[in-house]
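Enquirer: I need the structure of the sequence given here:
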Amino acid sequence: MTQASAAIECTDSFLDDALAVAREAAAAAARIISGYYRDGVEAMLKPDATPVTQADIEAETAIRTVLRRAFPQHAIHGEEQGRDGEGDILWLVDPLDGTKSFVRRNPIFSTQIALMVRGELVLGVSGASEYGETAWARRGGGAFIDGTRVHVADTNDIARAVVSTGNLKSLARGSRWPALGALLCEANRGRGYGDFLHYHLLAAGSVDVVIESDVNILDIAALAVIVREAGGTFTDLDGAELTLDTRSVLAAVPALHGAVSPRFHGWNDVQAA
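Expert: Predicted coordinates:
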């Protein structure tokens, strides 16, 4: 059986092997990123006005090298080098999500690697090298942070919930800003942990609801698998399943997702400047 056919069947054995490769790729990226974080690096602006550094570029190259060596027939879509290859098996790679934090020596940035098979996200690795934490999961295998299995909280009342938000600039311009304000008034606590961190906290039971706007699927694909395998629910703000075009997130413990989701239906994504 070829690697490609085994991957399409998506057996537990294949997923275990692919997860091991993804973790190896994340570790390779971490070694590069840590060196630049220690020594400092300047950011350049891409055509879309977002920042990129040499660390981003070299880390993605390292990830692609590891993935290509193990799975030469798989397609890869990376933040810095775009898409390479076609087919039903697609790796989604953001080598350094949180470049703005990285260049300002804020450790809240991460490497995100996910695998999508025929449109379904089946595994993810979220490596936060300078924060000192790595999360991973594969379909049906549970979610782990640094080797410890994690699970979302059993919170079932918004009045007891911790709500974390991210990328609020575009949400503030949209029609659902009042809905977010009302939710935060009802919740026990509102926080803005952002980036990978609030998803790790959700998976570990420390946060109950995460709301974000103006996201890219490369930012959240791995995190979606981790949250789901920890027992959480992960959709966009309209309650729809994730696709390559997803632009918003509502991730929550199951008992609260259903209560929160209708408040945001019909929300129009407005790109932040």
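Enquirer: from now on I want contacts and neighbour counts done on CA atoms only, so please keep to that.
Expert: Fine.
Enquirer: ok, the residue minimising distance to the centre of the chain - contacts?
Expert: Geometric centre of the chain, nearest residue: Ile220, 2.5 Å, by C-alpha atoms, centre = their mean. The neighbours of Ile220, taking C-alpha atoms under 8 Å, 6 or more residues apart in numbering as the test, are Gln112.
Enquirer: what about it, distance to Val125?
Expert: Distance of Ile220 to Val125, given as C-alpha to C-alpha, to the nearest Å: 11 Å.
Enquirer: shared neighbours, these two?
Expert: Taking C-alpha under 8 Å, 6+ apart as the contact rule, Ile220 and Val125 both touch Gln112.
Enquirer: on that earlier part again, element containing the residue nearest to the centre of the chain?
Expert: Remark: Ile220 resides in helix 217-229, with elements defined by DSSP states H and E.
Enquirer: before we move on, what about Ala182?
Expert: Under the assignment given by DSSP H and E, the secondary-structure element containing Ala182 is helix 177-186.
Enquirer: contact partners of stretch 47-65?
Expert: Here stretch 47-65 has contacts from 25-26, 28-30, 32-33, 36, 41-46, 76, 78-81, 93-96, 99-100, using C-alpha under 8 Å, 6+ apart.
Enquirer: using PyMOL, define a selection of the buried residues within the residues you listed.
Expert: Typed into PyMOL, the line below selects the buried ones among the contacts of stretch 47-65, using 16 or more other C-alpha atoms under 10 Å:
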select buried, resi 25+26+28+29+30+32+33+36+43+76+78+79+80+93+94+95+96+99+100
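Enquirer: among the contacts of stretch 47-65, which ones are in strands?
Expert: If you go by DSSP state E, the contacts of stretch 47-65 have 44-45, 76, 78, 93-96 in strands.
Enquirer: what's the first helix or strand after the helix holding Ile220?
Expert: Next in sequence after helix 217-229, counting helices and strands by DSSP H and E, comes strand 233-235.
Enquirer: and that following strand, what does it pack onto?
Expert: Applying 3 or more C-alpha pairs under 8 Å, 6 or more residues apart in numbering; DSSP states H and E, one finds that strand 233-235 contacts helix 217-229, strand 249-252.
Enquirer: so how far is that strand off the chain centroid?
Expert: Between the centre of strand 233-235 and the centre of its host chain there is 12 Å, according to C-alpha atoms, centre = their mean, to the nearest Å.
Enquirer: another sequence for comparison is provided below:
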Amino acid sequence: MPSPGDLDAALDLADLADAITGARFRSRDLRIDQKPDRTPVTDADLSVEDAIRTALKERLPADGFFGEEHGGTPDGPRVWIVDPIDGTKNFLRGVPVWATLIALVEHGRPTVGVVSAPALRQRWWAAADSGAWTRRGNEPPAPLHVSGVNRLGDAYLSTTNLGTWPQFHSRAAYLRLVDACWEDRAYGDFLQHCMVAEGIVDIAAEPVVSPWDVAAVRVVVEEAGG
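Expert: This is a model prediction of the structure:
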């Protein structure tokens, strides 16, 4: 189980990330490269991951670290998993829907999660057995609860990109799910999972994920009752 200081650490790391991403978002000199899997990475992604790694080494030197950009050690009793910018394509195009995802995984189970989206002026966070919370702008924190929808025919469904379904799973299978639901959209990435935690969306479906995509949002959704 996480200690009270673990969530405080994650929130402080999110503040650190927000300062970096906020300064680089929509900057004219943003540097963009292509990774081997042909997905983009910016200098902001790399700077955030490096800054969080350094801060954790100073604050919690015994903990492991695993980041999307530089990897690390995914196994161990306590490992921090970080996606420096979830939604890099949005970030580099100037779309404000992106976030830093920070999770503490203990013995294979995510126990602390923070999702910080400074361009949207919203943050979501949770710790195991402590509930899930969000804050918009300067408003006070509010508890999160998933919706009470319990029939697929009444469900609001979201995915990230329809084009990834034939690549990693089955477009036909996803379209059958769409047809079975009340409504569908593609809010994408971290946002759809946080919307599930808020009870705004009922299902967030992905054909494939990586640990850094879901470790933080899993805690938030589960602590919100999902």
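Enquirer: counterpart of the helix holding Ala182 of the first structure in the second structure, which residues?
Expert: Structural correspondence for helix 177-186 of the first structure: residues 171-180 of the second structure, per TM-score structural alignment.
Enquirer: how near is the nearest residue to Leu256 of the first structure once chain neighbours are set aside to Gly190 of the first structure?
Expert: Closest residue in space to Leu256 of the first structure, ignoring its immediate chain neighbours: Asn156 at 6.0 Å, by C-alpha to C-alpha, 6 or more residues apart in numbering. Distance from Asn156 of the first structure to Gly190 of the first structure, counting by C-alpha to C-alpha: 16 Å.
Enquirer: same question for Asp39 of the first structure.
Expert: As for Asp39 of the first structure, its distance to Gly190 of the first structure is 35 Å (criterion: C-alpha to C-alpha).
Enquirer: looking at the two, which is more packed in?
Expert: Taking Asp39 of the first structure and Gly190 together and counting by other C-alpha atoms under 10 Å, Gly190 has the greater number of neighbours (18 against 7).
Enquirer: any idea how far the lengthiest helix in the second structure is from the chain center?
Expert: Among all segments of the second structure classified by DSSP state H, the helix with the greatest residue count is helix 4-24. When C-alpha coordinates are averaged (C-alpha atoms, centre = their mean), helix 4-24 of the second structure and its chain have centres 13 Å apart.
Enquirer: now do that helix: which elements does it pack against?
Expert: Here helix 4-24 of the second structure is seen to pack against helix 43-59, strand 99-106, strand 109-117 when contacts are counted using 3+ C-alpha pairs under 8 Å, 6+ apart.
Enquirer: of the ones you listed, which is nearest Arg93 of the second structure?
Expert: For Arg93 of the second structure, the closest of those is helix 43-59, at 13.3 Å, according to C-alpha to C-alpha.
Enquirer: for the closest one, buried residues please.
Expert: 44-46, 48-53, 55-56.
Enquirer: Pro2 of the second structure: which of those residues is nearest?
Expert: So of the buried residues of helix 43-59 of the second structure, ranked by how close each gets to Pro2 of the second structure (C-alpha to C-alpha), first place is Leu56, at 15.3 Å.
Enquirer: grab the nearest non-local neighbour of the closest one.
Expert: Using C-alpha to C-alpha, 6+ apart and skipping residues adjacent in sequence, the residue nearest Leu56 of the second structure is Asp63, 7.8 Å away.
Enquirer: what's the neighbour count on the alignment partner in the first structure of that neighbour?
Expert: The criterion is TM-score structural alignment: under it, Asp63 of the second structure has His74 as its aligned partner in the first structure. By the other C-alpha under 10 Å criterion, the neighbourhood of His74 of the first structure contains 20 residues.
Enquirer: what's the answer for Gly131 of the second structure, then?
Expert: Residues near Gly131 of the second structure, counting by other C-alpha under 10 Å: 18.
Enquirer: what's the match for it in the first structure?
Expert: In the first structure, the residue equivalent to Gly131 of the second structure is Gly142, according to TM-score structural alignment.
Enquirer: now do Thr39 of the second structure
Expert: Under the alignment (TM-score structural alignment), Thr39 of the second structure maps onto Thr50 of the first structure.
Enquirer: re the thing from before, so where is the helix holding Ile220 of the first structure in the second structure?
Expert: Aligned by TM-score structural alignment, helix 217-229 of the first structure falls on residues 211-223 of the second structure.
Enquirer: mean shift of that stretch relative to the first structure?
Expert: When the first structure is overlaid, stretch 211-223 of the second structure sits 0.6 Å from its aligned residues on average, using mean C-alpha distance after the TM-score superposition for the first structure.
Enquirer: same check on stretch 8-22 of the second structure?
Expert: In the superposition with the first structure, the aligned residues lie an average of 0.6 Å away from stretch 8-22 of the second structure, counting by mean C-alpha distance after the TM-score superposition for the first structure.
Enquirer: separation between the equivalent of Phe102 of the first structure over in the second structure and Gly108 of the second structure?
Expert: Structural alignment (TM-score structural alignment) places Phe102 of the first structure against Phe91 in the second structure. Phe91 of the second structure sits 30 Å away from Gly108 of the second structure, going by C-alpha to C-alpha.
Enquirer: Gln192 of the second structure -> the first structure?
Expert: In the superposition onto the first structure, Gln192 of the second structure corresponds to His198 when matched by TM-score structural alignment.
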